[in-house]
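Peer 1: sharing a sequence plus its predicted fold:
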Amino acid sequence: MDNFQQEVEERTNLTSSNRFELLLFRLGTPPDEEHTELYGINVFKLREIVPMPKLTKAAGMVSPLMGMANIRGEIIPVIDLPAIIGCVPKTGLNIVLVTEYARSTQAFAVESVDDIVRLEWSQVMAAEAGVSSRNITSIARLNNDKKDNPLALVLDVEQILYDIIPANRTAHLNSENKRTFTLKPGSVAIVAEDSKVARSMLEQGLKMMQVPFETHITGLEAWNKINKLAQEARAEGKPVADKIAFVLTDLEMPEMDGFTLTLNIKRDEFLKNIPVIIHSSLSGSANEDHVRKVGADAYVAKFDIDELETAIQQVLAVRAAAVA
């Protein structure tokens, strides 16, 4: 189960071709059902997989928090993932997935781990129209065989952790400081984010900064909108900055990830000067290094609106100086 931690550089390079690795696992069966669904989480969110450790339950701790575990000298909260999704594990909670999310570490208890698969983001569909659960962000098609195409439900980790500890995700939104920017009239920020709770956080923050924006749930949707605005700018004989103030994108998204979206922008002569800010829960030096390699102008870990405000201020100042 430690094999997934190897070849980190190779996995990072997958992002240059709009690909990623998905860990597949099972949580048990929903009430009154016999089959077990296959669930997935991006390998980049995982630090390690370990057998269920001994837990210490603090006073007042209630489900879905199971207790605290000492894993390699670090005290980590363990979360009952089947309880959140509404499944009953037949063989118990046997495995713990230790995850790194937005500079925090937590562990999710699951029934079993199946496999790690390499997929293209084009095999991943946004789940908003087809899955009712608020905790599922997308659906992954595990192969391209129309007759036999197993699916995996990709978890919305942002939503799950927000529901468990909502106060930690909204503290910076209560600031009374007014954040304003001088943008060209008519220009907007293009936002790409597939998580509902993350979109809500970004929308609140941008409204507080008085930044006009348009949101999209996939990188491909955002890319199509960027191209449309670029065509309008060309037809009007204007620079693209008159239409797009900056792009704010997540990394993990159906159809096209944030790495590929950034590469597409920076490789296009007409678009390359658009500031791109990556806003992601995929923290860690490997991801931040790759953000720089694809040409992004800034990287901000979720969810710190103050840091996002600073990043926006900096990239806009750099662009203003470049055209002055």
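Peer 2: Yes, it's here.
Peer 1: from now on I want contacts and neighbour counts done on CA atoms only, so please keep to that.
Peer 2: Noted.
Peer 1: quick one: neighbours of Ile226, just the number.
Peer 2: By other C-alpha atoms under 10 Å, 19 other residues sit near Ile226.
Peer 1: please apply the same query to Gln6.
Peer 2: For Gln6, using other C-alpha under 10 Å, the count is 9.
Peer 1: do you know how far it is from Leu46?
Peer 2: 12 Å (C-alpha to C-alpha, to the nearest Å).
Peer 1: helices of the chain, residue ranges please.
Peer 2: Here the chain has its helices, by DSSP state H, at 8-14, 81-85, 157-164, 167-170, 196-208, 219-236, 258-266, 285-293, 305-323.
Peer 1: how about the longest one: buried residues?
Peer 2: I take that to be helix 305-323. 305, 308-309, 311-312, 315-316, 319 (16 or more other C-alpha atoms under 10 Å).
Peer 1: run through who's touching it.
Peer 2: The contact list for helix 305-323 (C-alpha atoms under 8 Å, 6 or more residues apart in numbering) reads 172-173, 179, 181, 202, 205, 209, 246, 273, 275, 277, 297-300.
Peer 1: near Leu22, how many other residues are there?
Peer 2: 22.
Peer 1: and the residue nearest to Glu221 when sequence neighbours are not counted, what is it in contact with?
Peer 2: Once flanking residues are discounted, Glu221 sits nearest to Ala192: 8.0 Å by C-alpha to C-alpha, 6 or more residues apart in numbering. Ala192 sits next to 215-219, 221-222, 247-250 when contact means C-alpha under 8 Å, 6+ apart.
Peer 1: just the buried ones from the contacts of helix 305-323?
Peer 2: 172-173, 179, 202, 205, 209, 246, 273, 275, 277, 297-300.
Peer 1: from those residues, pick the one nearest Val188.
Peer 2: Val188 has its nearest neighbour among the buried ones among the contacts of helix 305-323 in Phe246, at 7.3 Å by C-alpha to C-alpha.
Peer 1: from Val191, how far out is the closest one?
Peer 2: In terms of C-alpha to C-alpha, Phe246 sits 9 Å off from Val191.
Peer 1: and the gap between the residue nearest the centre of the chain and Phe259?
Peer 2: For the chain, Glu252 is the residue whose C-alpha lies nearest the centre (C-alpha atoms, centre = their mean; 4.5 Å). To Phe259, Glu252 is 9 Å away according to C-alpha to C-alpha.
Peer 1: hmm, back to that, which ones among the contacts of helix 305-323 map onto strands?
Peer 2: Among the contacts of helix 305-323, the ones falling in strands (DSSP state E) are 246, 277, 298-300.
Peer 1: contacts only, for Asn273.
Peer 2: Asn273 touches 266, 319, counting by C-alpha under 8 Å, 6+ apart.
Peer 1: how close does it get to Val78?
Peer 2: Applying C-alpha to C-alpha to Asn273 and Val78 gives a distance of 44 Å.
Peer 1: this is the other structure I want to compare:
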Amino acid sequence: MTGVLQSVNQRTQLVGQNRLELLLFRLRGRQVYGINVFKVKEVLQCPKLSSIPNSRAVVRGVSHIRGETIPIVDMSMAIGLPGVPQEELATSFVIITEYNRKTQGFLVSGVERILNMNWEDIMPPPKGAGKDVYLTAVTKVDEKLVEIIDVEKILSEVSPLREDVNEEIVSRSSAGAKRHLPVLVVDDSSVARRQISRCLTAIGMEVVTHNDGRQALNYLQSLTQDGSSIRDHLSLIISDVEMPEMDGYTLVTRIKEDPVLKDIFVMLHTSLSGVFNLAMVKKVGADDFMAKFSPDELAERVMELVGQD
């Protein structure tokens, strides 16, 4: 456990190498789950929890940790499994994370180890898994299936974000409305794709979506195989960082290395807000970075880029 605690925030060397490090953990049972270490601030033994009146059962309480009052979400309950029994709290662990500009803790039964992996070894969930599954990806470790949790889906249900664009911004976009080329949105989370698409549609933009960097790169290459410029087809690209098969950093690198694609504007749009370093974005050549998810901020930025503002 000491090794896990010491390693959590020392991972910037993986940027641009299509690699990630997974923190492996267990809920109630033998199944192993994973979460990207980049989103983890700290792992600790479950602290004393204070109850919150009228809160949802999945929020087991709050804890005062390093000057912050942090909600603690029972991850088992959040994905539809039985929660951690009260008598087992003292022997459980909390993974403190930062997603979408907020800090929260996830209660888990046990934390195993950190594993360095290649994104090419991370696969999308099986097609038959259904829309309600709480996974963004799966992989194999020691011949055992590891399920990578869709934390954005959990948080959208536990603590929903405002997804609507401010009416004043929508009015401004309508006033300056003209036909624009589509925006390509690349994100492995169905929740994130929906949120971004809804935001862009509200300001009159057409949206094309893909689930990972490899899909997106193949799509870009198919658009330009006739020798046309990518800017004849798209206004800009908005990409997540964490994605199976090819991550956002690698996608940006491949785009900027390609003479036919390099002129397209690429924004990295990620929930890695806490441990994210802007130098990482510059290292791979992205044109912009924005932390998820502020519909007004995203709408304003896209309007500025396409000349609607």
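Peer 2: Structure received. These figures come from a predicted structure and were not determined experimentally.
Peer 1: which residue lines up with the residue nearest to the centre of structure 1 in structure 2?
Peer 2: Using TM-score structural alignment, the equivalent of Glu252 of structure 1 in structure 2 is Glu242.
Peer 1: so who does that match touch?
Peer 2: With contact taken as C-alpha under 8 Å, 6+ apart, Glu242 of structure 2 is in contact with 187-188, 248, 270.
Peer 1: which of these has the most neighbours?
Peer 2: Gly248 leads the contacts of Glu242 of structure 2 on contacts (other C-alpha under 10 Å) with 31 neighbours.
Peer 1: quick one on the thing from earlier: let me know the closest of the contacts of helix 305-323 of structure 1 to Thr137 of structure 1.
Peer 2: Of the contacts of helix 305-323 of structure 1, the one sitting nearest to Thr137 of structure 1 (C-alpha to C-alpha) turns out to be Leu202, at 16.6 Å.
Peer 1: out of everything not next to it in sequence, what's closest to the alignment partner in structure 2 of Ser122 of structure 1?
Peer 2: Aligned counterpart of Ser122 of structure 1 in structure 2: Glu120 (TM-score structural alignment). The shortest distance from Glu120 of structure 2 to any non-neighbouring residue, by C-alpha to C-alpha, 6+ apart, is to Glu245 (3.9 Å).
Peer 1: can you get me a residue count around the one you found?
Peer 2: For Glu245 of structure 2, using other C-alpha under 10 Å, the count is 19.
Peer 1: with Asn116 of structure 2 instead?
Peer 2: 13.
Peer 1: pretty sure it sits against Asn18.
Peer 2: No: with contacts counted by C-alpha atoms under 8 Å, Asn116 of structure 2 stays clear of Asn18, the gap being 11.0 Å.
Peer 1: my guess is Lys272 of structure 1 contacts Ile265, does it?
Peer 2: Yes: judged on C-alpha under 8 Å, Lys272 of structure 1 makes contact with Ile265 at a distance of 5.5 Å.
Peer 1: neighbour count winner among the two?
Peer 2: Using other C-alpha under 10 Å as the criterion, Lys272 of structure 1 and Ile265 rank with Ile265 on top: 23 against 16.
Peer 1: aligned counterpart of the more buried one in structure 2, please.
Peer 2: With TM-score structural alignment as the criterion, Ile265 of structure 1 matches Ile255.
Peer 1: for that match, give its distance to Val138 of structure 2.
Peer 2: 26 Å.
Peer 1: distance to Thr91 of structure 1 for the buried residues of helix 305-323 of structure 1 - can I get that in TSV?
Peer 2: Shown next, in TSV, are the buried residues of helix 305-323 of structure 1 (distance: C-alpha to C-alpha, whole Å):
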residue	distance to Thr91 of structure 1
Ile305	42
Leu308	44
Glu309	47
Ala311	47
Ile312	49
Val315	51
Leu316	54
Arg319	57
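Peer 1: tell me the one among those nearest to Val157 of structure 1.
Peer 2: Using C-alpha to C-alpha, those come closest to Val157 of structure 1 at Ile305, 18.7 Å.
Peer 1: what does the closest one correspond to in structure 2?
Peer 2: Ile305 of structure 1 maps onto Pro295 in structure 2, by TM-score structural alignment.
Peer 1: cool, Ile76 of structure 1 as well?
Peer 2: Aligning on TM-score structural alignment places Ile76 of structure 1 opposite Ile70 in structure 2.
Peer 1: just Pro51 of structure 1 next, same as before
Peer 2: In structure 2, Pro51 of structure 1 lands on Gln45 (TM-score structural alignment).
Peer 1: nearest residue to that match other than its sequence neighbours?
Peer 2: Phe93 (4.5 Å).
Peer 1: just give me the closest of the contacts of Glu242 of structure 2 to Gln31 of structure 2.
Peer 2: Asp188 (22.0 Å).
Peer 1: may I have the residues that are in contact with that closest one?
Peer 2: Counting by C-alpha under 8 Å, 6+ apart, the residues that Asp188 of structure 2 touches are 136, 210-212, 240, 242-244.
Peer 1: of these, closest to Lys127 of structure 2?
Peer 2: Thr136 (11.6 Å).
Peer 1: how near is the closest one to Ile122 of structure 2?
Peer 2: For Thr136 of structure 2, the distance to Ile122 of structure 2 equals 10 Å [C-alpha to C-alpha].
Peer 1: check contacts around Leu107 of structure 2.
Peer 2: Applying C-alpha under 8 Å, 6+ apart to Leu107 of structure 2 gives the contacts 46, 72-76, 92-95.
Peer 1: now those residues as TSV including distance to Met280 of structure 2 and neighbour count?
Peer 2: Putting these into TSV (distance: C-alpha to C-alpha, whole Å; neighbours: other C-alpha atoms under 10 Å) gives the following:
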residue	distance to Met280 of structure 2	neighbour count
Cys46	32	21
Ile72	30	25
Val73	30	25
Asp74	32	24
Met75	30	28
Ser76	33	19
Ser92	34	19
Phe93	30	21
Val94	28	24
Ile95	24	26
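Peer 1: pull the most distant pair out of the residues you listed.
Peer 2: Longest span within the contacts of Leu107 of structure 2, C-alpha to C-alpha: Cys46 and Ser76, 14.7 Å.
Peer 1: what's Glu147 of structure 2 aligned with over in structure 1?
Peer 2: By TM-score structural alignment, Glu147 of structure 2 lines up with Leu153.
Peer 1: state the distance from the nearest residue to Asp297 of structure 1 once chain neighbours are set aside to Leu202 of structure 1.
Peer 2: Counting by C-alpha to C-alpha, 6+ apart, Asp297 of structure 1 lies nearest to Val276, which is 5.3 Å off, once chain neighbours are set aside. Per C-alpha to C-alpha, Val276 of structure 1 is found 15 Å from Leu202 of structure 1.
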